[in-house]
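K.L.:
sequence first, then the predicted structure:
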Amino acid sequence: MIGFIKKTVAKMWAKNHVKQTDNYKNNAEQLQEHLLLDLVKSAEKTLFGLQHQFSEIKTVEDFQKKVKISDYEDLKPFIEKVKHGDKNILWENTPEYFAKTSGTTSGTKYIPLTKEGMDYQVKAAQSALFHYIAQKNNADFVNGKMIFLQGSPELEDKNGIKTGRLSGIVAHHIPKYLQKNRLPSYETNCIEDWETKVDKIVEETEKENMTLISGIPPWLIMYFEKLIERNGKKIKQLFPNLQLIVTGGVNYEPYREKMEELLGGKVDIIQTFPASEGFFAFQDDYQKEGLLLQTNHGIFYEFVPLEEYGKENASRLTLKDIELHKDYALILTTNSGLWAYSIGDVVRFISKNPHRILVSGRTKHFTSAFGEHVIAFEVEEAMKATVEKFPAQITEFHLAPQVNPENGELPYHEWFIEFEKEPENLENFRQNLDLEMRKRNTYYDDLIAGNILQVLKITKLQKNAFQEYAKSEGKLGGQNKIPRLANDRKIGEFLGKFKI
């Protein structure tokens, strides 16, 4: 009886919630401009606001003139003041949390997260589930066990500000009505060593009625493989009531075939786009491509055309200016005190009403050793198309340029691939992958046609090569992910040690 009541209430909440979201979906452009001015007004008397003359800002254009695009290094002096206990620096209130993230140039980053910002993180996650329930008219999963593969919930204190990984912070905000259903145990969640932690999670969950599982694809795969190894059954055999997987952090498509093989049955997938800086988007229609941009969740967005990113006087577009199927660097202003902040993600709009996006790459993750500027979306789509044509399964891959090959041969793109199931004809697979890349990137096509580059080469890797790389960097587990491509050979050289 209690289970029936929980399902019924969840469906009612979901239906009402989705109806309430129509306003921001239909009026996103106007609401975004109002939101920016509200954020500026709230921070008018902060140190940042005083230095940037917030009191004089009356329009989006005023804001863009007074506040330049920033990165972590630009905001670090302000964040250091907050860390030392100073008040009224970036936002009118002291942040409730610092979300720790790993930075390539700045070391560990401390991203401020206010109470308002945290509330919207939770609300966006709930909204994703409500949209799913309303669309499916089914909330059976609320009566089963749910697992969130995440970082440790143990937080340290920095002058009264709780500090830890975002996924660990989120663990403290799971709604009460889900707490009894949640796995793993708090003690297991606190285990730092990822492999030990996953082994313990397997022990705690393998006999349970799992109905919802959440995590980023590489670590879901690791968890599923350990379950199958211990029990000799596919995931849907182990968990026949598993209804939903919620995932994010990386593009799901390159992992889809491998996930379907491990699952061994139908499970619905919701893709999301969360980060320490905010929860930006989620799949509001689990049967359609694209993620609904969260335009009323305390975040004002600007978009810099990718070809202009990093240049002085680059265009700073708002929702009303964007074009479909074009790549933009994502710039944020948030109710946690980030101002015109470049998060490093690249997005592409696939619809305007409502505003739905794909995450197409990272501003720092690209290959352009020969002027081709290949981005993650292109390599992922090329790989997806090739795998569909030549039955194969990919565990993971990475592209690196080979600028100075031996024996005087032409330079090339080297693809390091860990195959779960190798194609019958690797040479045909390689040629097709190259053709798919040429279709997606005209600069690359010109370089091949002009005999500047030779056709890409594939280096096959031993099993768990990418796990070994993640371990070597201290990035095994949690929300860490390995770049699909790079403009140098640092990752490639490590992976080369595992060449078959």
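P.N.:
Yep, it's here.
K.L.:
contacts and neighbour counts: CA atoms only from here.
P.N.:
OK.
K.L.:
now the helices for the stretch 1-150 of the chain?
P.N.:
2-20, 22-26, 28-42, 47-51, 60-66, 72-83, 115-136 (DSSP state H, counting those that start in this stretch).
K.L.:
ok, structure two:
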Amino acid sequence: MGIRSFLSKPYAAYIVKQQLKWANNPSQAQESVFQNLIQVGKSTAFGKDHNFGDIKNYEDFKKHVPICDYEDLRPYIDRVIAGESDVLWRNKPTYFAKTSGTTSGAKYIPLTKDSIPNHINSAKNAMLNYIHETGNANFLDRKLIFLSGSPVLDKSGDILSGRLSGIVNHHVPGYLRTNQMPSYETNCIEDWETKLDRIIDETIHQDMSLISGIPPWVQMYFDRIIERTGKPIHETFPNFDMFIYGGVNFEPYKTKLFDSIGKVIPSIETYPASEGFFAFQDTQTEEGLLMQLDSGIFFEFIPTDEYFEENPTRLRIEEVEMGKNYALIINSNAGLWGYSIGDTVKFVSKAPYRVLVTGRIKHFISAFGEHVIGTEVEKAMKFALEQHPEVKITEFSVAPQVNPIKGLPYHEWLISYENEPNDPDAFALTIDNKLRELNVYYDDLITGTITRTLVISALQRDAFQQYMKSIGKLGGQNKVPRLSNDRKIADKIIHWKK
């Protein structure tokens, strides 16, 4: 046992003990965060504009602070970039996390001195919870890889800016820095394919034990290694025994990823975003991710069926119901107020509060009133893969075909296969029947002959990678939307149809 793994166990026990204090008192933890946010926010430009001095409780807060998105906060962020202080939070942000926006172009999400610990400690605590529960800490003694964006930072005004994963790279704890891979120089390479080849050069002969990243890009890393070696990953990295992931639902990638490894290994799911690190998997035995209720973020929840209403219901943590989909709203010590991050979640536990990420509030298909959401298509795909074990996929996305050349409209499933189904029609029907079971409105459309059953378009194995490359978003934290309500993406990806 190495020094890192030895020392991590008492530290993990301490962290979990502290965690239980707020996890067992969720309302009190969130109220404390709320009061601190309001107290600091009073002296900011946003706080003055929204009468924070008059806010005594959550009901007051809802009257004064509307739900907003990036465009609503953009005038304040522009003032920060121009050099103004105390705009959204005290002083100036330490960084801007630069992300790609759909309507806003580049988005600049503030990270402050107060909010950075949320990102760093949550990632660290995810591993410590695993160590405390299982007693396995050996992966800390060998080489670790975090497939991330470039740590090279630019400036927006006088504030450093870059990709969140690149920013976080500057804050990796010192005790992990010495066995972290790849090298800083390699991590700075912008072109993903060049970077990936260089990462493999540096790691292929190392004793890798932990790999972290978004599943499709980790899969690409594995595929390249297998092409070079002709061996499954566990033979190249015999001590690889921890996979940490986030950003997408793991289920569609799980079978192929573990097949590439050559065995099933432990994994930890996380829920990070530029706006905050919201939850992580705190146990290997229960479903869901533990909400971080004591980490500088006050959470609100809007029932998804009310989200687009003028005055939707806004709930705090103790008001949510199990099994219901909510749009996630945050207020944070990064200076985000009433901010809709665009994700939807569902609670699977209230003691402690654990969630599943169910999709994106604007990523759905409702071309005919069916309102199919991400979690439904992923459950349908998971079920079909279980029923057709020969099938392995690399990626998929779904879009409506409203005006087909002939016949009734349908949902088009664009799928890149690693291994194709023995009976493509049966595979498509399995998906379709499961989706009809999960979504009664979709079932009604087919029963009423308004639409037909889904159609699968088989794409080249690397179709989604080629698409992402074509739009300059290959690798890093970028991902293709699971489903869209139009054909803007589908009509481009279909270019790589087999």
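P.N.:
Looks like it arrived, so ask away. Since the model is a prediction, treat every value here as computed from it, not as a measurement.
K.L.:
superposing both, give me the TM-score.
P.N.:
Once superposed, the chains reach a TM-score of 0.99 (TM-score structural alignment, normalised by the length of the second structure), with 497 aligned residues with a C-alpha RMSD of 0.9 Å.
K.L.:
returning to what we had before: columns mean neighbour count and distance to residue 214 of the first structure on top of the helices of the stretch 1-150 of the first structure, output as a markdown table?
P.N.:
What follows is those, written out as a markdown table (neighbours: other C-alpha atoms under 10 Å; distance: least, C-alpha to C-alpha, whole Å):
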| stretch | mean neighbour count | distance to residue 214 of the first structure |
| --- | --- | --- |
| helix 2-20 | 15 | 19 |
| helix 22-26 | 15 | 26 |
| helix 28-42 | 18 | 29 |
| helix 47-51 | 17 | 37 |
| helix 60-66 | 14 | 37 |
| helix 72-83 | 16 | 29 |
| helix 115-136 | 20 | 11 |
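K.L.:
residue 471 of the first structure is nearest to which of the ones you listed?
P.N.:
Nearest to residue 471 of the first structure among these is helix 72-83; the distance by C-alpha to C-alpha comes to 25.4 Å.
K.L.:
dump the helices of the stretch 1-150 of the first structure into a markdown table; add distance to residue 289 of the first structure as well.
P.N.:
Listed next are the helices of the stretch 1-150 of the first structure as a markdown table, based on distance: least, C-alpha to C-alpha, whole Å:
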| stretch | distance to residue 289 of the first structure |
| --- | --- |
| helix 2-20 | 18 |
| helix 22-26 | 17 |
| helix 28-42 | 20 |
| helix 47-51 | 39 |
| helix 60-66 | 31 |
| helix 72-83 | 31 |
| helix 115-136 | 14 |
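K.L.:
now stretch 52-61 of the second structure: which residue numbers in the first structure?
P.N.:
Alignment of stretch 52-61 of the second structure against the first structure: residues 54-63, by TM-score structural alignment.
K.L.:
got the end-to-end distance for that stretch?
P.N.:
Length of stretch 54-63 of the first structure, first residue to last, C-alpha to C-alpha, to the nearest Å: 8 Å.
K.L.:
cool, and stretch 105-124 of the first structure?
P.N.:
Using C-alpha to C-alpha, the end-to-end distance of stretch 105-124 of the first structure comes to 30 Å.
K.L.:
please apply the same query to stretch 134-146 of the second structure.
P.N.:
Stretch 134-146 of the second structure has its terminal residues 22 Å apart, counting by C-alpha to C-alpha.
K.L.:
give the aligned range of that stretch in the first structure.
P.N.:
Taking TM-score structural alignment, stretch 134-146 of the second structure hits residues 136-148 over in the first structure.
K.L.:
try stretch 375-383 of the second structure
P.N.:
Mapped onto the first structure using TM-score structural alignment, stretch 375-383 of the second structure spans residues 377-385.
K.L.:
show residues contacting the matching stretch.
P.N.:
253-254, 359-361, 433, 436-437, 440-441, 484 (C-alpha atoms under 8 Å, 6 or more residues apart in numbering).
K.L.:
what of stretch 9-29 of the first structure?
P.N.:
Taking C-alpha under 8 Å, 6+ apart as the rule, stretch 9-29 of the first structure contacts 31, 127, 130-131, 133-134, 137-139, 295-296, 318-320, 353-355.
K.L.:
so what does residue 420 of the first structure match up with in the second structure?
P.N.:
Using TM-score structural alignment, residue 420 of the first structure pairs with residue 418 in the second structure.
K.L.:
contacts only, for residue 199 of the second structure.
P.N.:
For residue 199 of the second structure, the contacting residues are 182, 186, by C-alpha under 8 Å, 6+ apart.
K.L.:
from residue 360 of the second structure, how far off is it?
P.N.:
Using C-alpha to C-alpha, we find residue 199 of the second structure at a distance of 32 Å from residue 360 of the second structure.
K.L.:
ok, for residue 266 of the second structure, nearest residue in space, not its chain neighbours?
P.N.:
Leaving aside its chain neighbours, residue 266 of the second structure sits nearest to residue 242 (5.4 Å; criterion: C-alpha to C-alpha, 6 or more residues apart in numbering).
K.L.:
and that neighbour, what pairs with it in the first structure?
P.N.:
Taking TM-score structural alignment, residue 242 of the second structure has residue 244 as its aligned residue in the first structure.
K.L.:
nice, that's everything, thank you.
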